[in-house]
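*Asks:* just coords:
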């Protein structure tokens, strides 16, 4: 069973301006899917730019456990020799997904319509997260799930021997739920249909089509209707993973808050279902230019030039934008604390069931740093103190959450007094080069 290692306390403090090039890692969402779809394909899938954070490494181990041959050739360069749709072997041991909600939910989906049994677990954080949002639709295919009270890990999934296709309307905006249902539909006969009222990141749809699945998307009064024809033969592909916008958010926001900063973040995904943060920052007055727009690996990308302005304004973020930036609200709340005026973030209740309750974690940490916060189940309101106006000086709890840790370390680069986090070790799950990259830009972040 996965366990969380020794905590790594860290502290950040205001220092020199950030300068240079921030080459952030490959996109985590696409990295997970490249390994999973490679394992479900026939032939050898070649992947470049794969994120080698712990979440993705755990997915690689899981694909090996289901019978695929997964090989690392060099930094970011991997290959997957797949077993084909319906070809998963029954794993001999428990599948440990560490901290990754994406990993465990997608893997549950892709094995749920094969007549095998697998048991899943994770670290202390993942084992608190709800799995019923995935296991409920998987039961419609004929799969059975046996877990802890509240539908939590550890959990055993018994795959359907005679799966049937389903039509499913997602009850909340969730790319993980949508993707799990589509992956389950691969080994079901006929057409599986997912209806989502609010659009979520569409990497699964793009990549399934790229691997040879017959999949269509139609915008209707009901929402986005995604139709997948089951039992295709997926064909191995070359996948070039673009750089992760969720990881890019941290050096981008740090540069906006550290006086005199001017950085370039190259090759960042500009998928319209993922770029809500950058749109929001520009609306707040951020100096961000999108240079050299192009397409890489089927995804739109651009180089982001980011300069400090010191004149950010609070805004009300449109509720409908939440799905395109759900992982970026923690660091946005830090930017909001350093802006002038009030920033209102609504429609964010999904943050309550991430690696931690991110609304509560950010609210308590920001309050400890001298920022006034309002919150309810679905809303976070930050009353900004302006550039260099946040007192800081607190130690913030990360709750084993990588994005909470990085967000408060960004805050320390702009606050009057240093900001500490009780544990920076979870950062390795998604951004293993965070410390080195930020140090290379001139940020003063150190382990205590």
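*Replies:* Nice, thanks for sending it over. Please read all numbers here as calculations on a predicted model, not as lab measurements.

*Asks:* C-alpha from now on. contacts and neighbour counts both.
*Replies:* Noted.

*Asks:* Remind me what the helix or strand where residue 183 lies packs against, helices and strands.
*Replies:* Assessed by DSSP states H and E, residue 183 sits inside helix 175-185. Helix 175-185 sits against helix 101-111, helix 132-141, strand 191-196, strand 223-229, with contacts defined as 3 or more CA pairs under 8 Å, 6 or more residues apart in numbering; DSSP states H and E.

*Asks:* Tell me the gap between it and the middle of its chain.
*Replies:* Taking the mean of its C-alpha atoms, helix 175-185 sits 15 Å from the chain's own mean (CA atoms, centre = their mean, to the nearest Å).

*Asks:* Same check on stretch 124-141?
*Replies:* The chain centre lies 17 Å from the centre of stretch 124-141; the measure is CA atoms, centre = their mean.

*Asks:* end to end, how far does it reach?
*Replies:* Stretch 124-141 stretches 29 Å from its first residue to its last (CA to CA, to the nearest Å).

*Asks:* which residues touch that stretch?
*Replies:* 2-4, 98-101, 105, 109, 112-113, 121, 144-145, 150-154, 160, 163-166, 168, 177, 180-181, 184, 188, 353-356, 399-401 (CA atoms under 8 Å, 6 or more residues apart in numbering).

*Asks:* Just confirm residue 367 contacts residue 375, I think it does.
*Replies:* No - using CA atoms under 8 Å, residue 367 and residue 375 do not qualify as a contacting pair, with a distance of 11.8 Å.

*Asks:* which of the contacts of stretch 124-141 count as buried?
*Replies:* Among the contacts of stretch 124-141, the ones that count as buried by 16 or more other CA atoms under 10 Å are 98-101, 105, 109, 112-113, 121, 144-145, 151-154, 160, 163-166, 168, 177, 180-181, 184, 188, 354-356, 399-401.

*Asks:* this is the comparison structure:
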């Protein structure tokens, strides 16, 4: 998105060839941005400048990309033209008021279906910078407001109840936009320019998470994961697993594109239950399904609190994981904002992933150590975030196969 709004050509390496990122790129192409693919995992983006996007009467399809829709809402709120953002069946059930309400305070006009997509964004409105304290920590909402702030008069400041991932802030700085940020706070003013830059995207920690848990719970395992992004606002699972006794070591730490990167070596180790510190929750919000599997295989109980955000992801992840683990024989006491998981032995069974890619991949890990096969239904959305997951997993010793 930032490369599209920059002046000049940006070369992105390490582009995730997933459905979410491709959907976002397709939306930008509809808006007049030329994007070339010189090779898999690479994109050349010919930026059109802050005011160079062109409106279209066609609907802009975000697919399953909740991040894409929320961030695009902020970006498009400052344009001179109208636009309509739509998504697939799953995305159409995800709440958008957390973004549209603060954008309205900035002067945007966005119509929705009682807070759900589609979003019709009316262009031509002058935005005003605001100071906004997020009621719930969310990097998506923060990023949407910062993108709208590029077009706003005055300063836009976002304050968080807990620090969240700061990729947008770091990337804005890399593209030359003046921004002040620290954990829990970000502030910028409108009226500047974005300058094209080349970007090397680190390997995704959220994708690595499934393999961190798998190697931790399968006896005899050892995996070496290379050049993984280690932004401290993203690696809460790493700390949680270490609290549970996981054998995880970081090697070759370095910086790439303004982001900390390192190689992760993980070996099997017996895990024990913990009371998860709530301070870790915002830094591992996407990794909780994998953590649930680790907790199910740990000795004793794991207590999770402060994770109500999981109920409004691609599925209600608290309910989906609790139900699935019970199906496999694990005792789970679900609460409004978390759960207590009593570790035990996993049986086989049939799991409904509810079209949620992270639920599906997490139960694939569970199947590695279950007594009987685990059959996971409705897995088509795995490709949204992790194309090639089955092939890579089988190459590491999984035994996964698609049926039906």
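*Replies:* Happy to help now that I have it. Bear in mind the structure is a predicted one, so any value in this text is a computation, not a measurement.

*Asks:* before we move on, back to that, so of the contacts of stretch 124-141 of structure 1, which ones are in helices?
*Replies:* The subset of these located in helices under the criterion DSSP state H comprises 101, 105, 109, 177, 180-181, 184.

*Asks:* out of these, which one sits closest to residue 287 of structure 1?
*Replies:* Looking at these and their distance to residue 287 of structure 1, the nearest is residue 101, at 33.4 Å (CA to CA).

*Asks:* Give the aligned equivalent of that closest one in structure 2.
*Replies:* Counting by TM-score structural alignment, residue 101 of structure 1 lines up with residue 66 in structure 2.

*Asks:* Residue 310 of structure 2 in helix, strand or coil?
*Replies:* Each residue gets one of three states, and residue 310 of structure 2 gets helix by DSSP: H, G, I helix; E, B strand; the rest coil.

*Asks:* ok, the equivalent of it over in structure 1 - contacts?
*Replies:* With TM-score structural alignment defining the correspondence, residue 310 of structure 2 maps onto residue 351 in structure 1. The contact partners of residue 351 of structure 1, taken as CA under 8 Å, 6+ apart, are 326-327, 357-359.

*Asks:* returning to what we had before: among the buried ones among the contacts of stretch 124-141 of structure 1, which lie within strands?
*Replies:* Counted as lying in strands by DSSP state E, out of these, are 121, 144-145, 152-154, 168.

*Asks:* My read is that residue 51 of structure 2 contacts residue 81, right?
*Replies:* No - contact criterion CA under 8 Å: residue 51 of structure 2 and residue 81 do not qualify, at 10.8 Å.

*Asks:* who's in contact with stretch 383-396 of structure 2?
*Replies:* Contact with stretch 383-396 of structure 2 is made by 16-21, 64-65, 207, 357, 382, 399-401, as judged by CA under 8 Å, 6+ apart.

*Asks:* in structure 1, what residues pair with that stretch?
*Replies:* Aligned by TM-score structural alignment, stretch 383-396 of structure 2 corresponds to residues 428-441 of structure 1.

*Asks:* Let me see the ranges of the helices in structure 1.
*Replies:* Read by DSSP H, structure 1 holds these helices, from start to end of the chain: 28-39, 54-65, 101-111, 132-141, 175-185, 203-210, 245-257, 276-283, 329-337, 358-368, 402-412, 434-441.

*Asks:* Could you work out which of these reaches nearest to residue 228 of structure 1?
*Replies:* With CA to CA as the yardstick, what comes closest out of these is helix 175-185 (6.9 Å).

*Asks:* Where in structure 2 does the closest one fall?
*Replies:* If you align by TM-score structural alignment, helix 175-185 of structure 1 falls on residues 139-149 of structure 2.

*Asks:* after superposition, how close is the matching stretch to structure 1?
*Replies:* In this overlay with structure 1, the average offset of stretch 139-149 of structure 2 from its partner residues is 0.2 Å by mean CA distance after the TM-score superposition for structure 1.

*Asks:* residues in contact with that stretch?
*Replies:* The set of residues external to stretch 139-149 of structure 2 that reach it, using CA under 8 Å, 6+ apart, is 67, 70-78, 98-99, 102-103, 127-129, 134, 155-158, 164-166, 168, 187-190.

*Asks:* again, only using 6 Å
*Replies:* 71, 74-75, 99, 156, 164-165, 190 (CA atoms under 6 Å, 6 or more residues apart in numbering).
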